[in-house]
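Novice: Need a 3D model of the following:
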Amino acid sequence: MSASILIRAALIAGVAGLAGCATPATSSPSTGEGVPARHFLAKLTPYCGRAFPGRVVEGQPASDDPVWNQPAVLFLRCERDGNILSLSLGEDRSRVWLLGSTPAGLRLSHMHSHPDGSPEDLNAYGGLARDPAPTATRVEFPADEPTLKLFAEHGLRASRDNVWALELADENTLVYELKRRGRTFRMAFDLSRPQTPPPPPWAEMPVR
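Specialist: Model (predicted):
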């Protein structure tokens, strides 16, 4: 499956449940200092086509999944449809984050796949950006309606309060964040240390 097809499918899935909503995007009152959330896409442009090492810098509570102790590499690819950020954790290439504009607003989607490229059951979830964003370097994504429905189907009641964020903490650091009551998870990627990109994510392997 090509990268463009992958991101289109995810973004379409993410906004399918929003068509009937009166307010298409989660928004916060303008303070006069906010900027359009979609402008964050341009902030990532200088890093397109490169891969960067990362690590978990905060985990409360700490995960007992050993995969998070593996070397982390984030590969940022910029497509016409949006940005594809594939996360490799050692040999695990199951995770892809998609960041792109939809008719409803800027959306962050999480794709999870099996080694053969087939999607996991919990897949294509994420959030619509609060718009305007508080700053040009941080965008927050509360769980959107399709994600709330998906979490309910899987019995993930606590996850309904998820707010994800992407932040350029400084010129050398990209932060991925997840927060909800009783849960904080943050990964930091060192943009000053580009390295050889990892193999393609499992999501781009042909399904067998």
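Novice: From here on, just use CA atoms for contacts and neighbour counts.
Specialist: Noted.
Novice: helices or strands next to the helix or strand residue 41 falls within in the packing?
Specialist: Assessed by DSSP states H and E, residue 41 sits inside helix 40-44. On a contact count with 3 or more Cα pairs under 8 Å, 6 or more residues apart in numbering; DSSP states H and E, helix 40-44 meets no helix or strand.
Novice: Report the buried residues of that helix.
Specialist: Buried residues in helix 40-44, counted by 16 or more other Cα atoms under 10 Å: 40, 41, 44.
Novice: Next: stretch 119-127.
Specialist: Neighbour counts using 16+ other Cα under 10 Å place 119, 123, 124, 125, 126, 127 of stretch 119-127 among the buried residues.
Novice: a strand runs through the fifth one, doesn't it?
Specialist: Read it as residue 126. Yes: counting by DSSP: H, G, I helix; E, B strand; the rest coil, residue 126 is found in a strand.
Novice: quick one: the helices in the protein?
Specialist: Using DSSP state H, the helices assigned to the chain run over residues 3-15, 40-44, 145-153.
Novice: Between the buried residues of stretch 119-127, which sits nearest residue 59?
Specialist: Closest approach to residue 59 among the buried residues of stretch 119-127 (Cα to Cα): residue 126, at 19.3 Å.
Novice: how about the nearest residue to the closest one, chain neighbours excluded?
Specialist: Using Cα to Cα, 6 or more residues apart in numbering and skipping the chain neighbours, the partner closest in space to residue 126 is residue 109 (4.5 Å).
Novice: Before we compare anything, build this one as well:
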Amino acid sequence: MKNYILTVSLFATLSLFAQEKSGAQQFWETLKTHCGKSFEGEITEGPANDDFRGKRLVMHVRSCEENRIRIPFFVGDDKSRTWVLTFENDRITLKHDHRHEDGSEDKVTQYGGTTSNSGLPKIQFFPADQETSDLIGYASTNVWWITVDETSFTYNLRRIGSDRVFSVKFDLTKSVENPSAPWGWKD
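Specialist: Below you'll find the model as predicted:
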């Protein structure tokens, strides 16, 4: 009887453990709660001469599919940037989709990286992948990370071995009017 109780207890414990969601799954679910909404942000770290300073910064969690979330990032009137997040095999990939005003792809586009583990519920790290290294040699040491919690979303970049750091923080407590479609999208 003791072995039976021990076996049942062990099975119940393993079942509970198996039902726990990974950090990547929790992060993904939190991000999806903002689908369809837009938020204003501000630069919290970056070069003083950064082209983004003094411009309105808006992210729009515009497209949410089961395993892909697209977040256009507007810098003033520039609608060229979209962060594309893909969830597969308990890993998240971040790619940067850059477009020209006519919708055609920029020559520097689709760079980014994939998490090396499932991460934590509120933060995911994306080291530069081989495609990025081949496309933009100096970005080989880039590490991007995104944080998301109840009040904020931050997009961050650090180029290891340099002083290049960029962070923009969006206030998730106050949504703003959704902007028109980014370049290359149809409303």
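Novice: so what number do they get for TM-score?
Specialist: Here the TM-score for the pair of chains, by TM-score structural alignment, normalised by the length of the second structure, is 0.80; 163 aligned residues with a Cα RMSD of 1.9 Å.
Novice: Residue 14 is in contact with the residue nearest to residue 126 of the first structure, correct?
Specialist: Yes: using Cα atoms under 8 Å, residue 109 of the first structure is in contact with residue 14, at 7.3 Å.
Novice: any residues in contact with both of those two?
Specialist: By Cα atoms under 8 Å, 6 or more residues apart in numbering, residue 109 of the first structure and residue 14 have these common neighbours: 124, 125, 126.
Novice: Give the aligned equivalent of the first one in the second structure.
Specialist: Counting by TM-score structural alignment, residue 124 of the first structure corresponds to residue 110 in the second structure.
Novice: what's that match in contact with, if anything?
Specialist: Taking Cα under 8 Å, 6+ apart, we find residue 110 of the second structure in contact with 95, 96, 97, 98, 132.
Novice: Just to be sure, which of the residues you listed are found in strands?
Specialist: Counting by DSSP state E, those place 95, 96, 97, 98 in strands.
Novice: At which residues are the strands of the first structure located?
Specialist: For the first structure, the strands defined by DSSP E cover 50-60, 72-79, 82-89, 92-102, 105-112, 125-128, 138-142, 163-170, 173-180, 183-190.
Novice: Residue in the first structure paired with residue 146 of the second structure?
Specialist: In the first structure, residue 146 of the second structure lines up with residue 166, judged by TM-score structural alignment.
Novice: same thing with residue 136 of the second structure?
Specialist: By TM-score structural alignment, residue 136 of the second structure lines up with residue 151.
Novice: ok, the most centrally placed residue in the second structure to residue 126 of the second structure distance?
Specialist: A centroid search over the second structure (Cα atoms, centre = their mean) returns residue 146, at 5.2 Å, as the residue closest to the centre. Noted for residue 146 of the second structure: a distance of 8 Å to residue 126 of the second structure, by Cα to Cα, to the nearest Å.
Novice: Ok, residue 113 of the second structure next?
Specialist: Noted for residue 113 of the second structure: a distance of 5 Å to residue 126 of the second structure, by Cα to Cα.
Novice: Spit out the residues that contact those two alike.
Specialist: Shared contacts of residue 113 of the second structure and residue 126, defined by Cα under 8 Å, 6+ apart, comprise 93, 94, 144.
Novice: still on that earlier bit, what's the closest of the ones in strands among the contacts of residue 110 of the second structure to residue 14 of the second structure?
Specialist: residue 95 (35.6 Å).
Novice: Near the alignment partner in the first structure of that closest one, how many residues? Count them for me, please.
Specialist: In the first structure, residue 95 of the second structure lines up with residue 109, judged by TM-score structural alignment. Neighbour count for residue 109 of the first structure, taken as other Cα atoms under 10 Å: 25.
Novice: and what of residue 2 of the second structure?
Specialist: For residue 2 of the second structure, the neighbour count with other Cα under 10 Å is 7.
Novice: try residue 35 of the first structure
Specialist: Neighbour count for residue 35 of the first structure, taken as other Cα under 10 Å: 19.
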